[in-house]
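S.K.: with the input below, show me the fold.
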Amino acid sequence: MKILTKADHDADTNERVTSLANDDDPLTLKDRLKELDRIELHFPHFTDGRAYSQAYLLRRRLGFKGDLRATGDVLIDQLVQMERTGFSSAVLKEGLDADDAERQFARFAGFYQGDLASH
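M.R.: I've put the predicted structure just below:
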């Protein structure tokens, strides 16, 4: 998973991007997916997990192959689960260290359950 700071994210000028609020239906993008390089899914608060379901639907049901990016209130402890549900990049909440975030992935060598990252 690619970890970004807000500055990294703001510097990205790709125009083939759309954003979904956490209460938007990802199925509305079905006919536009081939036009998009990235879909940004927003976490308004770290306790609101609807973007995990959106990511799963976009990857599994709609077959989106581009970048799924988590934005908003993204904490280090969420990153492993984000990757497992289909996210490929995340913009860390301001004030968090990207190196600390990278170390989070080394903490877990494997999982018993399957996920979208290993399929």
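S.K.: use CA for all of it now, contacts and neighbours both
M.R.: Noted.
S.K.: what comes up buried for the lengthiest helix in the chain?
M.R.: When the chain is parsed with DSSP state H, its longest helix is helix 98-106. Using 16 or more other C-alpha atoms under 10 Å as the test for burial, helix 98-106 gives A101.
S.K.: and that helix, what other elements does it pack with?
M.R.: Packed against helix 98-106 by the contact rule (3 or more C-alpha pairs under 8 Å, 6 or more residues apart in numbering; DSSP states H and E) you find strand 2-4, helix 79-84.
S.K.: now the second one, please; I'll put the structures next to each other:
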Amino acid sequence: MSEQLIKNGRVVTDPRLIVTLAEGEAPTDIAVPAGPVLVPLAVWQARREELLARARSGELGVWLAAGEDVAALADDVSLLSVIGLQFPKFTDGRSYSAATLLRTRYAYRGELRAIGEVLRDQFNYMTRCGFDALQPRAGRYSDAQLEAALTSIADFTQPYQHSVKDPLPLFRRVSRENSQEVQA
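M.R.: Model prediction:
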């Protein structure tokens, strides 16, 4: 089933299936369906050679659970057109740090997708950390609510802090040429 998600500031339909492991299921035993998919990191690690051609074609991406080390993908970032980072609950911010690391330390340029408990209140912060696709869990928002949520991406037009999106803090981005010095 295709999901609605926000991608590059627009609501789009995406057929990519997120594959999950059932409790006790081994990464080597899971059936990876045909078509566009995101597989768990454990499946990628266990079956990398088998899945490599699909990754290179852009059909297959990898998702990491919150807390999984992005360094595990360091050698593969150039192969993956999509990497998903899971938000298991809205109070778990580990995937923000993982997104920033992927964009800065590992120079990942493909689609970085937030999946799971992705809430409208967080859209702006997620894009500032480098996410360009936001996929709330199925049923979280109606199509109309997702369209309305697009505005929240631009809630703060001039954030003070630096980010992946704005590498310089506001005080470094603002020109001070016209300011006058205060005389003592």
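S.K.: sorry, back to before: most tightly surrounded among the helices and strands packed on helix 98-106 of structure 1?
M.R.: With neighbours taken as mean count of other C-alpha atoms under 10 Å, those reach their highest mean count in helix 79-84, at a mean of 20.
S.K.: mind giving me the packing neighbours of that one?
M.R.: Using 3+ C-alpha pairs under 8 Å, 6+ apart, helix 79-84 of structure 1 is in contact with helix 98-106.
S.K.: and the alignment partner in structure 1 of R105 of structure 2, how far from A21 of structure 1?
M.R.: By TM-score structural alignment, R105 of structure 2 lines up with R61 in structure 1. R61 of structure 1 sits 19 Å away from A21 of structure 1, going by C-alpha to C-alpha, to the nearest Å.
S.K.: the two - which one has more neighbours?
M.R.: A21 (15 against 11; other C-alpha atoms under 10 Å).
S.K.: wait, doesn't F43 of structure 1 sit right on S53?
M.R.: No: F43 of structure 1 is not in contact with S53 according to C-alpha atoms under 8 Å; the separation is 11.6 Å.
S.K.: between those two, which one's more packed in?
M.R.: F43 (20 against 13).
S.K.: map that one across to structure 2 for me.
M.R.: So, by TM-score structural alignment, F43 of structure 1 is matched to F87.
S.K.: contacting residues for its match?
M.R.: By C-alpha atoms under 8 Å, 6 or more residues apart in numbering, F87 of structure 2 lies in contact with 65-66, 93-95, 114-118.
S.K.: what do you get if the cut-off is 10 Å, keeping everything else the same?
M.R.: 64-67, 93-96, 114-119, 136-137 (C-alpha atoms under 10 Å, 6 or more residues apart in numbering).
S.K.: and what of S95 of structure 2?
M.R.: Neighbouring residues of S95 of structure 2 by C-alpha under 10 Å, 6+ apart: 64-70, 84-88, 101, 114-115, 126, 129.
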